[in-house]
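Colleague: how would this look folded up:
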Amino acid sequence: MLPLRPDARATSRMNAAYVLEAMHDPTLQRQVGIGLREGRAMVGRLIRQALEDGHMPADRDPDIETDLILALTGFATLIELDVVEPQAALAAIDQHLDRLFRPAA
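Modeller: This next block holds a predicted model:
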């Protein structure tokens, strides 16, 4: 979720604070790690299903595509710090998804 509206900005900032706290608390770090790994696994399942259903070229590596999708969440910090304009982030995400889900040739 990109911080494009006030409620999303509040959530983004709470998430950032939570991650920062987890970096200094081993118990919390384990909990956060479990949640993030579960989230990554869910995205991976969706990517694999899209591959199986023919929604993206068959030569795509599902693990790499999963990580690339997750990397797009880095735009949240860049938007919050006024490094990237929200519309530029959305354009980059749209372009990546258009490339990812381009029909097989």
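Colleague: only C-alpha atoms from now on, for both contacts and neighbour counts.
Modeller: Noted.
Colleague: okay, which residue is most central for this protein?
Modeller: Nearest residue to the geometric centre of the chain (Cα atoms, centre = their mean): L70, 3.0 Å.
Colleague: second chain to compare with the first, below:
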Amino acid sequence: DVYKRQLPLHADARATSRMSAAYVLEALHDEAVHEQARRGLVQGRALVEQLVRQAITDGHIDSGRDPATETNLLLALTGFTSLIELDVIEPQDALAAIDVHLDRLFRST
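Modeller: Take a look at the predicted model:
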């Protein structure tokens, strides 16, 4: 349920989502902010990939899965934030899609 805290499903998460969006926009125009944001995202992505690799090692994810691809797919799910914020999809539909992906990923063993 960690991912539910990352989606703008309640007021605090919506505020965080909007601050993150503003930060990304600022990073597009300020080299120092860009480098700082990039470093943080690289570190965050590395952490997610480490978790995926550990799940593969522990047998929770099929060993035939590519850790880099699975990491990228999991991170792509964060794109739901904008879709929810702009009323393109309903929060429950985003949660259902994430649940389906996670079930497929972790049931493949």
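Colleague: residues in contact with the residue nearest to the centre of the first structure?
Modeller: If you count contacts by Cα atoms under 8 Å, 6 or more residues apart in numbering, L70 of the first structure has them with R40.
Colleague: that one matches what in the second structure?
Modeller: L70 of the first structure maps onto L75 in the second structure, with residues paired by TM-score structural alignment.
Colleague: pull up the aligned stretch in the second structure for the lengthiest helix in the first structure.
Modeller: Longest helix of the first structure, by residue count under DSSP state H: helix 26-52. With TM-score structural alignment applied, helix 26-52 of the first structure matches the range 31-57 in the second structure.
Colleague: buried stuff in that stretch?
Modeller: Across stretch 31-57 of the second structure, burial judged by 16 or more other Cα atoms under 10 Å covers 33-34, 37, 45, 48-49, 52-53, 55-56.
Colleague: just to revisit the earlier point, packing partners for the longest helix of the first structure?
Modeller: helix 6-22, helix 62-71 (3 or more Cα pairs under 8 Å, 6 or more residues apart in numbering; DSSP states H and E).
Colleague: returning to that earlier point: what's the closest of the buried residues of stretch 31-57 of the second structure to K4 of the second structure?
Modeller: Comparing these against K4 of the second structure with Cα to Cα picks out V48 as the nearest, at 16.0 Å.
Colleague: now the closest one: how far from H34 of the second structure?
Modeller: 21 Å (Cα to Cα, to the nearest Å).
Colleague: which residues does stretch 73-88 of the first structure contact?
Modeller: With contact meaning Cα under 8 Å, 6+ apart, stretch 73-88 of the first structure is reached by 1-4, 9, 12, 89.
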